[in-house]
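Enquirer: need a 3D model of the sequence below.
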Amino acid sequence: MTDTVDSAIKRAALLLQSSTDSAKLDAQVLLLDVLQKPHSYLFSWPEKQLSAAQQLQFDEYCQRRLNGEPVAHITGLREFWSLPLQVNASTLIPRPDTETLVEHALGLQLPTVANVLDLGTGTGAIALALASEMPHWQITGVDRVSEAVALANTNKQRLGFTNVGFVQSDWFSEVAMQQFDLIVSNPPYIEQDDIHLNQGDVRFEPLSALVADDDGMADIKYIITQARDYLTTNGYLLIEHGYQQSTKVHSFFAQMAYTNILTVKDLANNDRVTLAQWPG
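Expert: Now for the predicted structure:
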């Protein structure tokens, strides 16, 4: 006998509670992926019996989650800025905190047809979120990893956006001579010995997208330094960083002669994004 929708969630939540602090939600997301149904289905059809094939797939999903594999890797999808994005192990899994960067980028006073660069684009989450809101912006997303560029292009094609393109580039290496009104980045910023690297979903994500030298500041400093050659006069640079790095990031922006430096908080009220203008 297979589970009903309701009993499947209850059983899975009990199974997963030792390995995740969001056991019920994880169970719901995994079951909905198996059923290929919207969230409302869980409440509309709680007594619906799973087929044998659905039961088998759901049990397999739960075992993978029990082993620590991220839900996004199991389902192959993660929603960001209300966009369904394909994800895989070649990139970071988009996180809600990064929507803070998108929100503040959209609030800037930029030209109607702004030229925008997303450094370390990964799944393309930031670039695609901006493209969805600003169809007149011309957006380029770059990533050093070819698999990430391929994934970002897949997401672009699935969503049908025409004002964004993705290029393989080691930071600025393939955008020489271009000028941007806005540069955004969620670069690696975690220290190499951070204990969180051995916990949760990050265990399944590429270290190269997470860790940076110089107490997590190496890539941030490189971007701030080099971006001066690629920003238009009064162009903006927005960088996501760790919640304890805001003072260092703010100071380095000032050291590099940027103006109007501002740090903004994420949904959890932690310092998360610092932005500044290049006076040219």
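
Enquirer: can we go C-alpha only for contacts and neighbour counts from here?
Expert: Will do.

Enquirer: centre of the chain to the biggest strand by length in the chain, how far?
Expert: Assignment by DSSP state E gives strand 231-240 as the longest strand of the chain. Mean-position distance between strand 231-240 and its chain equals 20 Å (Cα atoms, centre = their mean, to the nearest Å).

Enquirer: just the buried positions in it, please.
Expert: 231-232, 234-240 (16 or more other Cα atoms under 10 Å).

Enquirer: now do stretch 87-96
Expert: Quick answer for stretch 87-96 (16+ other Cα under 10 Å): 87-88, 90-94.

Enquirer: which pair in these spans the largest distance?
Expert: Within the buried residues of stretch 87-96, 90 and 94 form the most distant pair, 12.3 Å apart (Cα to Cα).

Enquirer: about what we covered before: which pair of the buried residues of strand 231-240 spans the longest distance?
Expert: 232 and 240 (20.6 Å).

Enquirer: if we can go back for a sec, kindly reformat the buried residues of stretch 87-96 as a markdown table containing secondary structure and distance to residue 76.
Expert: Formatted as a markdown table, the buried residues of stretch 87-96 follow (DSSP: H, G, I helix; E, B strand; the rest coil; distance: Cα to Cα, whole Å):
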| residue | secondary structure | distance to residue 76 |
| --- | --- | --- |
| 87 | coil | 5 |
| 88 | coil | 6 |
| 90 | coil | 12 |
| 91 | coil | 12 |
| 92 | coil | 12 |
| 93 | coil | 10 |
| 94 | coil | 12 |
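
Enquirer: would you do the same for the sequence below? I want to compare the two.
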Amino acid sequence: MAINIREILFQSTLDKVDAKALLAHLINKHLNWPKSAMISRDTEALPKALLEEWALLEKQRAEGQPVAYLIGKKGFFNIELKVAPGVLIPRPETELLVELTIDHIQSSGKKTPRILDLGTGSGAIGLALAKNLPNAQVTCVDVSAEALQIAQENARLLNLNSVKFLQSNWFDGLTTNLPAEDCVFDVIVSNPPYIPAGDHHLLMGDLRFEPSLALTDDHDGLMAYRAIFKESPPYLAADGFILVEHGFDQSKQVCQLLQEQNYINIKAHQDLAGIWRVASANRAASVKLG
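Expert: Presented below is the predicted three-dimensional model:
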């Protein structure tokens, strides 16, 4: 008996949102049908090859594997990104970092802002900024060669060829790989690993399949902030701005770390769910460089 979209969705035990995402991916891959065909062509018979791949993806998703990894892509802000198990899956809450950065740059009046994305992963933050700020000079850094390869592929797919990529552990490789004039930034933005070692969330949901290097510092969840805040000043312009995402319960601690390193105009920002999600600050004008 011929099997169609309607029957698959009725029979599947997966969450309906997940099932529809997987099936929309397959009908595009095998039949070149648009997403709208999920409704307009839902009674048409589907080919054997598609049904076989559906059975595999359904099983993998039932075992917990992330939908984004199974279909190889994830939407973020207003771009679509290639993702794979070597990179963190972009989250909607991280879009707040992009929004705040765009707002800051537009209000600053800078025509060619210099932006550094630390721990870029798939390139989500840096590439979203480059897409929405065409005159920005964006540099994306990650310690993982695998992540950088995926980020560079995303830049190519998005035709964002001016974005620079560098393999580096935070700031370690900047001065040795870039000209001095390219090592000072108007904005430094980062979504670093912030889940504490042993946190039960690491054993839940998609996090079980994502790279631990992008999730946890294997310590108290604050090690990356200590390093970034301490090392950032020489790389920030005199009026430089820094923004970081943090965990749902880390706002006070992260703001305190900024204060300890003499940053000014420290602010906490809530995401759409009302969770304190981002901390921002300016470099103190009196800081000594070098």
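
Enquirer: just to revisit the earlier point, start and end residues in the second structure for the longest strand of the first structure, please.
Expert: Under TM-score structural alignment, the match for strand 231-240 of the first structure in the second structure covers residues 236-245.

Enquirer: with the first structure superposed, average distance for that stretch?
Expert: By mean Cα distance after the TM-score superposition for the first structure, the fitted stretch 236-245 of the second structure averages 0.5 Å away from its aligned residues in the first structure.

Enquirer: how about the helices in the stretch 1-150 of the second structure?
Expert: 5-11, 16-31, 37-40, 48-62, 67-71, 95-108, 124-132, 145-157 (DSSP state H, counting those that start in this stretch).

Enquirer: thinking again about what came up before, residues making contact with the helix or strand just after the longest strand of the first structure?
Expert: Remark: after strand 231-240 of the first structure, the chain's next helix or strand is helix 246-255, criterion DSSP states H and E. Helix 246-255 of the first structure has contacts (Cα atoms under 8 Å, 6 or more residues apart in numbering) with 220-221, 224, 259, 261-263, 271-274, 276.

Enquirer: so which bits of helix 246-255 of the first structure are buried?
Expert: Under the neighbour-count rule (16+ other Cα under 10 Å), helix 246-255 of the first structure has 246, 249-250, 252-253 buried.

Enquirer: contacts for the helix or strand just after that helix?
Expert: Heading C-terminal from helix 246-255 of the first structure, the first helix or strand you meet, by DSSP H and E, is strand 259-265. By Cα under 8 Å, 6+ apart, the residues outside strand 259-265 of the first structure that reach it are 100, 246, 250, 253-254, 271-279.

Enquirer: which among the buried residues of strand 231-240 of the first structure gets closest to residue 122 of the first structure?
Expert: Closest to residue 122 of the first structure, out of all of the buried residues of strand 231-240 of the first structure and judged by Cα to Cα, is residue 240, at 14.0 Å.

Enquirer: quick check: residue 224 of the first structure vs residue 69 of the first structure, distance?
Expert: 34 Å (Cα to Cα, to the nearest Å).

Enquirer: go on, residue 188 of the first structure?
Expert: 21 Å.

Enquirer: residue 207 of the second structure -> the first structure?
Expert: Under TM-score structural alignment, residue 207 of the second structure pairs with residue 202 in the first structure.

Enquirer: how about its match, secondary structure?
Expert: The three-state label given to residue 202 of the first structure by DSSP: H, G, I helix; E, B strand; the rest coil is helix.

Enquirer: that one: how many residues sit nearby?
Expert: Burial measure for residue 202 of the first structure: 17 neighbouring residues, criterion other Cα atoms under 10 Å.

Enquirer: before we move on, what about residue 118 of the first structure?
Expert: 25.

Enquirer: isn't it right up against residue 129?
Expert: No - checked against Cα atoms under 8 Å, the pair residue 118 of the first structure and residue 129 is beyond contact range at 11.1 Å.

Enquirer: what do these two both touch?
Expert: Between them, residue 118 of the first structure and residue 129 share no contacting residue, judged by Cα under 8 Å, 6+ apart.

Enquirer: higher neighbour count, residue 188 and residue 69 of the first structure?
Expert: A direct count of neighbours by other Cα under 10 Å for residue 188 of the first structure and residue 69 places residue 188 higher, at 23 against 19.

Enquirer: secondary structure element for that one?
Expert: Short version, using DSSP H and E: residue 188 of the first structure is in no helix or strand.
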